[in-house]
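Asks: Show me how the following folds:
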Amino acid sequence: MEHILSLSYGKDSLACLGAIEELGWPLDRIVHAEVWATDTIPADLPPMVEFKEKADQIIKERWGIEVEHVSTGRTFEEGFYYRRGRTGRRTKFFGKRYGWPMRKGQWCLQQLKRPALDKIGDKTIQYIGIATDEPNRFGTLSDVKVSPLVEAGWDEAYCRRWCEENDLLSPIYTTATRGGCWFCHNQGVNQLRSLRKNYPELWALMLKWDEDSPVAFHADGHTVHDFDERFRMEDEHLLIPGDTKFKWDMLKDDMLNYRWF
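Replies: Down below sits the predicted model:
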């Protein structure tokens, strides 16, 4: 029975290394499911790509294990444009491309991450990064899927501190509370604003995908184009970035009523 750490490079995932060490548990392999946006563009932003390389080196030097980067061989863009209904029952989406993942039954997880991790084999004990203050995720745990953090009593704050002390804190936490793909539909407005400002070429690709999607980017029905319009109005000082008074109706009403001087 192999003992494998499923690594995402988030603070809780990386802190599992410290918890495993503290508990004295065995660790045979470390596996990361790599996702690509297109054939040539990774799902991680450049600072995260660099951090992963750095973290891999630290892990190899300290724990003597080389991180395995596995992939399904399919990109997000390929899944995005794949048309539903080739098999199975007809639904209202029959014949339409997948487009943006829905909040429930996210195809990106089912097609790009889980199949990659399934390659690690059946006879394994999988370590995953669930902290003690995440009880809503405890249902994921089982005899073959365990959290070293829960067993060691580590909460998210302690995981962050451990990562800082071991030079393994992802740069994503300097601007956001969560990591993930730069095109993720679950990210917050500040991350989207930062993406548009700092990586206009990636933002342009999201706008193109948005035009071709039968599903709205956000579960509340708002599109990438809606966010683009919001950020444009912020650039023109028609809105204040991060203002708590913001309502989506502001994009439709007479914006002179919302001009700030």
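Asks: make it CA atoms for all contacts and neighbour counts henceforth
Replies: OK.
Asks: Leaving aside the residues adjacent along the chain, what's closest to the one residue sitting closest to the centre of the chain?
Replies: Residue closest to the average C-alpha location in the chain (C-alpha atoms, centre = their mean): residue 180, at 2.0 Å. What sits nearest to residue 180 in space, not counting adjacent residues and going by C-alpha to C-alpha, 6 or more residues apart in numbering, is residue 44, at 7.2 Å.
Asks: For the one you found, give me its contacts.
Replies: By C-alpha atoms under 8 Å, 6 or more residues apart in numbering, the contact list for residue 44 reads 36, 180-182.
Asks: For the comparison step, fold the sequence that follows:
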Amino acid sequence: MGITKSNEIYSAVSLSGGKDSSCLLILMIEKGLPINCVLYADTGMEFPEMEAHIAKLDDFLFRERGLHITTLRHPHGFEWLMFDVPQQQKRAIERRIAMGQPPTGYGWPGMRVRWCTGQLKTHLITKETNRLKKEKNALHHIGIAADEAHRCKDDPHNRYPLVEWGITEAQALQICYDRGYDWGGLYEIYRRASCWCCPLQRIDELRKLRHHHPELWARLLDMDNRARAMFGPGPLGQFKQNWSVERLEARFAREDAETTA
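Replies: This is a model prediction of the structure:
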């Protein structure tokens, strides 16, 4: 059922795993809209609950359309990019040497240089959808909600069904909940169900990570210690501008002690 006739439009759907793209996929299946492939970029740094959610969506997609989600992955992954990828530009290498830093690794991503989103998500999805647009004249369906319509790009091959249907972010989440997709409670804890190691998270989100996912918090502490040892206390080596994970650990532990005192 996943293969359309040659004279039909080839339909590709992007799936981030979040509420909006999940809602898009669910409704496209329910409405009987054509789907030829579903593309998901796995960063390798997703919550375990998100991994389970993707597996549940994959079961639904296969049951209804005979398709499996196509998972795209960087050949090496987040930690390799953070610590081991060789610098290519001569000026970058010279600057690293002058600062006493190794000529490998991007260090922690930041607001200005979000290499994680680019290398692990955007580039992979864009490369594949551009190929499908060129080879199959594909339409690319993207899960942007109606109240985020400013993010839509003017591309004749792109489609934004949630915007067309007037479905907001809050409505998209409720639609998923109504169908039994609850991400193991992620959206009841966190504002976003994105990568657990993101330095752009608010302090309160990190406080929740330490409380609800201590095993991931321990990994984050280890990664930050490695980064500071490798790159120093600057933006490459420290998790947040004013906070290392080690300092956050001390802060949260002190808050816990004051609460229980």
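Asks: Fetch the TM-score of the aligned pair.
Replies: Comparison of the two superposed chains (TM-score structural alignment, normalised by the length of structure 1) gives a TM-score of 0.77, and 232 aligned residues with a C-alpha RMSD of 2.6 Å.
Asks: Now check structure 2 for the residue matching the residue nearest to residue 180 of structure 1.
Replies: Under the alignment by TM-score structural alignment, residue 44 of structure 1 pairs with residue 46 in structure 2.
Asks: go on, residue 234 of structure 1?
Replies: So residue 234 of structure 1 corresponds to residue 255, using TM-score structural alignment.
Asks: If you count contacts, what does the host helix or strand of that match end up packed against?
Replies: Per DSSP states H and E: residue 255 of structure 2 is located in helix 245-260. When contacts are defined as 3 or more C-alpha pairs under 8 Å, 6 or more residues apart in numbering; DSSP states H and E, helix 245-260 of structure 2 packs onto helix 214-231.
Asks: Please name every helix or strand in contact with the helix it packs on.
Replies: Secondary-structure packing of helix 214-231 of structure 2 (3+ C-alpha pairs under 8 Å, 6+ apart): helix 203-212, helix 245-260.
Asks: which one of those helices lies closest to residue 59 of structure 2?
Replies: Nearest to residue 59 of structure 2 among these is helix 203-212; the distance by C-alpha to C-alpha comes to 27.1 Å.
Asks: ok, average deviation of that closest one from structure 1?
Replies: Compared with structure 1 after fitting, helix 203-212 of structure 2 deviates on average by 2.8 Å (mean C-alpha distance after the TM-score superposition for structure 1).
Asks: Show me what counts as buried in that helix.
Replies: Buried residues in helix 203-212 of structure 2, counted by 16 or more other C-alpha atoms under 10 Å: 205-207, 209-210.
Asks: Closest to residue 54 of structure 2 out of these?
Replies: residue 209 (20.6 Å).
Asks: That closest one reaches residue 218, doesn't it?
Replies: No: counting by C-alpha atoms under 8 Å, residue 218 is not a contact partner of residue 209 of structure 2; they are 10.0 Å apart.
Asks: where's the nearest residue to residue 136 of structure 2 once chain neighbours are set aside relative to residue 64 of structure 2, distance?
Replies: Distance criterion C-alpha to C-alpha, 6+ apart; nearest residue to residue 136 of structure 2, sequence neighbours excluded, is residue 10 at 6.4 Å. Separation of residue 10 of structure 2 from residue 64 of structure 2 (C-alpha to C-alpha, to the nearest Å) stands at 18 Å.
Asks: just residue 107 of structure 2 next, same as before
Replies: Going from residue 107 of structure 2 to residue 64 of structure 2 by C-alpha to C-alpha gives 43 Å.
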